[in-house]
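Visitor: Turn this into a model:
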Amino acid sequence: MNTETSPTVVIVPGLRDFVADHWQTHLAADLGDARTVAALERNKLSRRDRVAALDDVIRQIDGPIVLVAHSAGVMTTVHWAQHSARPVQGALLVTPADLELPLPDGYPKKADIEKGGWLPVPRRRLPFPSVVAASRDDALGGYRRISGMAEAWGSRLVDLGDVGHVNPASGHGRWPRAAELLDELIAHSIVDAHV
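Guide: Here you go, the predicted model:
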């Protein structure tokens, strides 16, 4: 990544927040100057509080920004984008969690998701370039539904194949594809900005 033109990368974790061997944690460490949205101390299922935490990080940054979100962090990003006037250069949205359908055991119940203010999932075009990286066998989001969300958001869809939820449980601690997709997104968004 060219540091002279590189935007600040903001990592938007899912509901499990910090996980030591997660690809987002490795990516942040590899980048060195990335910012990560901090875990909530309370109201962990509050969409409003998660969006506010993302907004707080973004307001502290001067210059271009690229968001890197995973799972429910994608939904935080999409909800944030519906109401923010702050432009960002782009977003990499990896294996969005489909919060409109019941999640597997061990994840929050749909009633708790609804109570937290996550529904409905916004389906308006995002005001910045985005890439949705979707898995064909993700238990937290069916490929067909996620591809429909990507289309509604105006995102480029990347089919990752059968890779699970792209988290440590699916064998994805360090995940080099994240850096590749991030570099592609940044390169395309710079070109688009100069066209």
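
Visitor: alpha carbons only for contacts and neighbour counts from here, please
Guide: Fine.

Visitor: for the chain, which helix is longest?
Guide: Secondary structure of the chain read by DSSP state H shows that its longest helix is helix 176-193.

Visitor: what sits up against it?
Guide: Contact with helix 176-193 is made by 1, 6, 23, 27, 66, 68, 89-92, 129-131, as judged by Cα atoms under 8 Å, 6 or more residues apart in numbering.

Visitor: Now restrict these to buried residues only.
Guide: Taking 16 or more other Cα atoms under 10 Å as the criterion, what is buried in these is 6, 23, 27, 66, 68, 89-92, 129-131.

Visitor: which stretch of helix or strand covers Leu140?
Guide: Assigned by DSSP states H and E, Leu140 belongs to no helix or strand.

Visitor: Looks to me like Gly73 is in a strand.
Guide: No: counting by DSSP: H, G, I helix; E, B strand; the rest coil, Gly73 is not found in a strand; it is helix.

Visitor: That one and Asn2, how far apart?
Guide: 26 Å (Cα to Cα, to the nearest Å).

Visitor: Wait, Pro120 touches Leu101, no?
Guide: No: with contact defined as Cα atoms under 8 Å, Pro120 does not reach Leu101; the gap is 10.7 Å.

Visitor: Comparing the two, which residue is more hemmed in?
Guide: Leu101 (13 against 10; other Cα atoms under 10 Å).

Visitor: how near is that one to Ser71?
Guide: 14 Å.

Visitor: Report all helices and strands that the stretch of helix or strand Leu67 belongs to contacts.
Guide: Here Leu67, judged by DSSP H and E, is contained in strand 65-70. Packing partners of strand 65-70 (3 or more Cα pairs under 8 Å, 6 or more residues apart in numbering; DSSP states H and E): strand 8-12, strand 90-94.

Visitor: One more, please, to line up against the first structure:
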Amino acid sequence: MSPSPDTVLVLPGWQSSGPEHWQSRWEALHGFHRVEQHDWMRPLRGDWTARLEETIVDAPGSVVLVAHSLGCILTAWWAAHSSNTHRVKGALLVAPGDVEREDIAGYLPGWSPIARQPLPFPAVLVGSRNDPYCSFERAEAMASAWGARFIDYGARGHINAESGLADWPEGLALLAGLRAPAAASTPSLS
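Guide: Down below sits the predicted model:
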């Protein structure tokens, strides 16, 4: 079964995703579209939310979100405030950043609290047991609050370029599951 013709929007975290990050590699290999933010170094939640809203409204048809780190927090916040959540077919949320943690909140003022309502679309959250920006327990709790299927990805750091994932085929399989017509059944990472 081939994926449906939807738009895949890539939502990097703070400082964006560099060329070796799996998000950037997916964009280059598969033609996915990055949601470009005005300021990657000093992110303002309101500005990032408005840019995501604008991009989703302008997209032809449905969208699938591929979020990493702060992009996961953005997804939840946007979903809590948008009247356009029906445009989102699903979301792959990878290594959320815990913006409520004191050492992180100092770098990202205005991003707390984290929205904790169930997402109105299918979601999969992939968490790492040794993520320096979010404890495993907090990632699990976010998945639960958001109604996302949680995947324990083992000790893979922040699941970024430093994690050695290259093109991350396992993540692509999860994304394909979200893009499939029956998004409720997404494949497992094994």
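
Visitor: Between Gly73 and Asn2 of the first structure, tell me which one has more neighbours.
Guide: Between Gly73 of the first structure and Asn2, counted using other Cα under 10 Å, the more crowded position is Gly73 (29 against 8).

Visitor: Return the residues in contact with the more buried one.
Guide: Contacts of Gly73 of the first structure by Cα under 8 Å, 6+ apart are 12-15, 96.

Visitor: center of the first structure, which residue is that?
Guide: Nearest residue to the geometric centre of the first structure (Cα atoms, centre = their mean): Ala69, 1.7 Å.

Visitor: Kindly provide the distance from Cys72 of the second structure to Ala139 of the second structure.
Guide: Taking Cα to Cα, one finds Cys72 of the second structure at 10 Å from Ala139 of the second structure.

Visitor: Tell me which residue of the first structure matches up with Arg45 of the second structure.
Guide: In the first structure, the residue equivalent to Arg45 of the second structure is Arg47, according to TM-score structural alignment.

Visitor: Kindly report the same for Ala76 of the second structure.
Guide: Aligned partner of Ala76 of the second structure by TM-score structural alignment: Val78.

Visitor: Arg116 of the second structure now?
Guide: Checking TM-score structural alignment: Arg116 of the second structure goes with Arg123.

Visitor: Verify the contact between that match and Trp153 for me.
Guide: Yes: counting by Cα under 8 Å, Arg123 of the first structure touches Trp153, with 6.1 Å between them.

Visitor: Those two: which is more packed in?
Guide: More crowded of Arg123 of the first structure and Trp153, by other Cα under 10 Å: Trp153, with 21 against 16.

Visitor: how deep is the nearest residue to that one once chain neighbours are set aside tucked in, by neighbour count?
Guide: Excluding its sequence neighbours, the residue lying closest to Trp153 of the first structure (Cα to Cα, 6 or more residues apart in numbering) is Arg125, at 4.0 Å. The number of residues packed near Arg125 of the first structure is 18, by other Cα under 10 Å.

Visitor: go on, Ala176 of the second structure?
Guide: Ala176 of the second structure, neighbours per other Cα under 10 Å, totals 20.

Visitor: Tell me the spacing between the counterpart of it in the first structure and Gly148 of the first structure.
Guide: Matched by TM-score structural alignment, Ala176 of the second structure corresponds to Asp183 in the first structure. To Gly148 of the first structure, Asp183 of the first structure is 24 Å away according to Cα to Cα.

Visitor: Next: Leu15 of the first structure.
Guide: Distance from Leu15 of the first structure to Gly148 of the first structure, by Cα to Cα: 22 Å.

Visitor: quick one, which of those two is more surrounded?
Guide: A count of neighbours by other Cα under 10 Å puts Leu15 above the other of Leu15 of the first structure and Gly148, at 20 against 14.

Visitor: Tell me where the first structure has strands.
Guide: For the first structure, the strands defined by DSSP state E cover 8-12, 35-36, 65-70, 90-94, 130-134, 156-159.

Visitor: So which elements touch the first one?
Guide: So that's strand 8-12 of the first structure. Counting by 3+ Cα pairs under 8 Å, 6+ apart, strand 8-12 of the first structure packs on strand 35-36, helix 47-59, strand 65-70, helix 72-81.

Visitor: To what extent does the strand holding Leu67 of the first structure diverge from the second structure after superposition?
Guide: Strand 65-70 of the first structure: mean distance to aligned residues in the second structure after superposition is 0.3 Å, counting by mean Cα distance after the TM-score superposition for the first structure.
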